[in-house]
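*Asks:* sequence and predicted structure below; questions after.
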Amino acid sequence: MVTRQVPKPSELLELMKFKKPELDGRKRRLDAALTIDDLRTIAKRRTPTAAFDYTDGAAEGELSLTRARQAFRDVEFHPGILKPAPDVDTSVDILGGPSALPFGIAPTGFTRLMQTEGEEAGAGAAAAAGIPFTLSTLGTTSIEGVKAANPNGRNWFQLYVMRDREISYELTRRAAAAGFDTLQFTVDTPVAGARLRDKRNGFSIPPQLTLGTIINAIPRPWWWWDFLTTPKLEFASLSTTGGTVGELLDAAMDPTISYDDLAVIRDLWPGKIVIKGVQNVEDSVRLRDAGVDGIVLSNHGGRQLDRAPIPFHLLPKVRKEVGDDFTVMVDTGIMNGADIVAAVALGADFTLIGRAYLYGLMAGGRQGVDRTITILRTEIERTMRLLGVASLAELEPGHVTQLTRLVPVGTTATAVSAR
């Protein structure tokens, strides 16, 4: 028989712990975000549909983005046991300098659209975390403005080659003069991808007020207050405005971009140069032989060619062909620190986050970006400890299996299992 008694008040008080309420609404909602998906949910609630979809969307049927994210989910880890890793080292040397974490912030266009702090929030958060920040040619903060927000950290610049080449050349010179140490020469945008969400939303640059946008704004007055009471939203490095992003890209970009353009930019740029948008093994080898400092395996976040190769799937093949001494980075689809650990294990020297950073920005400005970095750092450290590795250098292909969903027609079961 269980003996029962009336509980003593002192014993009840020991069980009753009341959490002090958090009065800061922004901090409260960010503290409640435990994953990047949580930040995305907050961002969607707080941001007008057209602005959120510009960030969240991809090209055509959005298959490339969906597949890239699924590829990271389709990872099986193989932990070692009895290998204590109470302290883990997440730092890495990349392109001649340090990074406290194996990821940096990717270039994103029109960033102040998402939240008015824009690139300054990203650069400041990157500086605080000790990771690189990349400014886009289509950014809404100037090269000099990013340098002011991140005066002592590592700034990278992403370059599009314009029809008017002198625009690209001048941006290259300005970034070099401002002390940016790495140039991401982007090669996957000869023309713009078909970003259908933007078309369906009637989204344009600058954003236009319509009956639909006004109705959509009613439950989001804070976004519109920021939009209407802060400096005009426009490209910091380009004067072209008016139209959808796709129309602006088609007007500005040159589909004749070639290795000759790379040679010119290489001569202008004094720092490291990496090629962003590489999507096959052959181009990876050719670029290595051409003497660039590295590549970014990327399909532009799924925003250009839909059904493009999955960068994470390409990674092991590229690493095998280019060798261990050539810098290979990867982006597209990263939503968890475990994704980053898997990429490093399979040969990536570094990774870049785009949407994950922007979800944090939309959710809470600079504090939201800080929260993104904290979430990813925590996930990286936890995954490493559970795998039994104390440093990134200890990660190896044996820690990861890429499970296969998409199998080329005619591939045998034996070939598939060998992957």
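*Replies:* Perfect, thanks for sending it.

*Asks:* from here on, contacts and neighbour counts on C-alpha atoms
*Replies:* Fine.

*Asks:* and residue 387, how close does it get to residue 251?
*Replies:* Using CA to CA, to the nearest Å, we find residue 387 at a distance of 49 Å from residue 251.

*Asks:* more crowded one of these two?
*Replies:* residue 387 (20 against 14; other CA atoms under 10 Å).

*Asks:* separation between the residue nearest to the more buried one when sequence neighbours are not counted and residue 377?
*Replies:* Leaving aside its sequence neighbours, residue 387 sits nearest to residue 79 (CA to CA, 6 or more residues apart in numbering; 4.0 Å). Residue 79 sits 19 Å away from residue 377, going by CA to CA.

*Asks:* let's bring in a second model and compare:
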Amino acid sequence: MVKRQLPNPADLLELMRFKKPEWNGTKRRLDAALTIGDLRAIAKRRTPRAPFDYTDGAAEGELSLTRARQAFEDIEFHPGILRPAEDVDMSTTILAGRSALPFGIAPTGFARLMHTEGEVAGASAAGAAGIPFTLSTLGTTSIEDVRAANPEGRNWFQLYVMRDREVSYALARRAAAAGFDTLLFTVDAPVAGARLRDKRNGFSIPPQLTLGTVLNAIPRPWWWYDFLTTPALEFASLSSTGGTVAELLNAAMDPTISYDDLAVIRDLWPGKIVVKGVQTVEDSIRLIDAGVDGIVLSNHGGRQLDRAPIPFHLLPAVVREVGQDATVMIDTGIMNGADIVASIALGAKFTLVGRAYLYGLMAGGRPGVDRAIAILRDEIDRTMKLLGVAALDELEPAHVTQLTRLVPVAPSPRAVVSGS
């Protein structure tokens, strides 16, 4: 029999300690976010549908994005036991510079539509975390203002080849003059993908007020207040605006982009040059032979060609072919620090996160970006400790098995070459 007694008031007081209230609403929301998915849920509540869907959506049926995320979920880790990893070193050297973490912020267009702080929040948060920040050609903050927001950190610049080549050349020269050390030459967007959410929402640059947007804005007055009371959006590369994103992209981009353009930019750019948007082993080999410093395996976050190759599935084959000769990086579908650990284990030297950063930005501006980085950092740290790994260079393919869902019925010769 259990002996019962009246509760001791002193014991009750010990048990009934109340958590100190947090009066800052933004901090309270962000502290409650434990995953990037939590930040996404906050972002969706606080951001009008059109800009949220621009970030969240992908092309056509969104199969490329769905498959990319599924690929990261379909892995099995193999931890080592009795291998102390109390203090984990998550730092790495990437493209001749240091990064405190094995990921950087990917280039994302129109960030000030997601939150008025836009790229300034991303660049300053990246600088504070000791990781690279990449400014998009379609960014809404100037090259010089990004440098001012992240004066001591590493800034990278993502370049599209425009119909007017001189516009692209001038942007590259400005980025070099501002001390940006790496250029991401993007090759997977000769024309805009069919981003159907944007079409259905009537998403345009600048945002146009319609009955639908007004009704959607009513529960989100803070977004419109910020948008209407801060400086107008500026685009370093667009001479005019006033259309859907696809219309703007198609008017600016050039579908005739070729290796000749790469050669011109290679000669023009004084720093490291990386080609972003690589989707086959064959192209990886050719690019390394052309003298680039690195490649990013990417299907543009699923925003261009739907049913494109899955970068994470492509990674092992590319690393086998060119991993000794150049830096192989990866993006698309990364939503957890474990995704980053798995990528490093399979041979990627670095990863880039786009949507994860923008969900944080929409959820809370600069503090939201800080929170997104902290969530990924904690997940990387925990995953490495549970694997029994104390440093990134201890990760190896034996730590990860890629479980298979999509298997080619009769692989074409190109599919065999690409490892898809």
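*Replies:* Great, that's in hand. This is a predicted model, so every value here is computed, not measured.

*Asks:* if we can go back for a sec, so for residue 79 and residue 377 of the first structure, which residue has more residues nearby?
*Replies:* residue 377 (22 against 17).

*Asks:* in contact with that one, which residues?
*Replies:* 101, 337 (CA atoms under 8 Å, 6 or more residues apart in numbering).

*Asks:* can you classify it by secondary structure?
*Replies:* When classified by DSSP: H, G, I helix; E, B strand; the rest coil, residue 377 of the first structure comes out as helix.

*Asks:* ok so residue 386 of the first structure is a strand residue?
*Replies:* No: counting by three-state DSSP, residue 386 of the first structure falls outside a strand, being helix.

*Asks:* can you count the residues close to it?
*Replies:* 18.

*Asks:* so residue 122 of the second structure, which state does it fall into?
*Replies:* helix.

*Asks:* which residues touch it?
*Replies:* Shown in contact with residue 122 of the second structure (CA under 8 Å, 6+ apart): 105, 133, 357, 361, 366, 369.

*Asks:* got a winner among those residues for most neighbours?
*Replies:* Top of these by neighbour count (other CA under 10 Å): residue 361, with 30 neighbours.

*Asks:* which residue in the first structure lines up with that residue?
*Replies:* Under the alignment by TM-score structural alignment, residue 361 of the second structure pairs with residue 361 in the first structure.

*Asks:* give the contact list for that match.
*Replies:* Residue 361 of the first structure makes contacts with 43, 114-115, 118, 121-122, 367-369, as judged by CA under 8 Å, 6+ apart.

*Asks:* from the residues you listed, which ones fall inside strands?
*Replies:* Secondary structure from DSSP state E places none of the contacts of residue 361 of the first structure in strands.

*Asks:* so which of the residues you listed is the closest to residue 27 of the first structure?
*Replies:* The closest of those to residue 27 of the first structure turns out to be residue 367 (CA to CA; 7.9 Å).

*Asks:* is residue 368 of the first structure in contact with residue 29, as I believe?
*Replies:* No: with contact defined as CA atoms under 8 Å, residue 368 of the first structure does not reach residue 29; the gap is 9.6 Å.

*Asks:* who has more neighbours out of the two?
*Replies:* More neighbours surround residue 368 than the other of residue 368 of the first structure and residue 29, with 28 against 16 (other CA under 10 Å).

*Asks:* mind listing the helices for the stretch 301-420 of the second structure?
*Replies:* 311-322, 337-345, 355-387, 413-418 (DSSP state H, counting those that start in this stretch).

*Asks:* so who does the residue lying closest to residue 362 of the first structure once chain neighbours are set aside touch?
*Replies:* Nearest residue to residue 362 of the first structure, sequence neighbours excluded (CA to CA, 6+ apart): residue 43, at 4.9 Å. By CA under 8 Å, 6+ apart, the residues touching residue 43 of the first structure are 52, 359-363.

*Asks:* which residue in the second structure lines up with residue 43 of the first structure?
*Replies:* Under the alignment by TM-score structural alignment, residue 43 of the first structure pairs with residue 43 in the second structure.

*Asks:* again with residue 154 of the first structure
*Replies:* For residue 154 of the first structure, the residue aligned by TM-score structural alignment is residue 154.

*Asks:* for its match, which non-adjacent residue is closest in space?
*Replies:* residue 132 (4.8 Å).

*Asks:* list the buried residues in whatever helix or strand residue 262 of the second structure lives in.
*Replies:* Using DSSP states H and E, residue 262 of the second structure sits in helix 259-268. Across helix 259-268 of the second structure, burial judged by 16 or more other CA atoms under 10 Å covers 262, 265-266.

*Asks:* average offset of the helix or strand following that helix relative to the first structure?
*Replies:* Once the chain leaves helix 259-268 of the second structure, the next helix or strand it forms, by DSSP H and E, is strand 272-278. Per the superposition on the first structure, strand 272-278 of the second structure and its aligned residues are separated by 0.2 Å on average (mean CA distance after the TM-score superposition for the first structure).

*Asks:* from residue 67 of the second structure, how far off is residue 27 of the second structure?
*Replies:* 33 Å.

*Asks:* ignore the last one, residue 372 of the second structure
*Replies:* Residue 372 of the second structure is 23 Å from residue 67 of the second structure, by CA to CA.

*Asks:* ok, those two, which is more surrounded?
*Replies:* residue 372 (28 against 22).

*Asks:* excluding its backbone neighbours, what's nearest that one?
*Replies:* residue 360 (5.3 Å).

*Asks:* picking up where we left off before, number of nearby residues for the residue nearest to residue 154 of the second structure?
*Replies:* Residues near residue 132 of the second structure, counting by other CA under 10 Å, number 30.

*Asks:* one more: residue 413 of the first structure?
*Replies:* For residue 413 of the first structure, using other CA under 10 Å, the count is 9.

*Asks:* columns distance to residue 59 of the second structure on top of the helices of the stretch 301-420 of the second structure, output as TSV?
*Replies:* Output for the helices of the stretch 301-420 of the second structure, formatted as TSV (distance: least, CA to CA, whole Å):
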stretch	distance to residue 59 of the second structure
helix 311-322	16
helix 337-345	22
helix 355-387	15
helix 413-418	22
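
*Asks:* my guess is residue 184 of the second structure contacts residue 274, does it?
*Replies:* Yes: between residue 184 of the second structure and residue 274 there is a contact under CA under 8 Å: 4.8 Å.

*Asks:* circling back: residue 297 of the second structure is nearest to which of the helices of the stretch 301-420 of the second structure?
*Replies:* helix 311-322 (5.4 Å).
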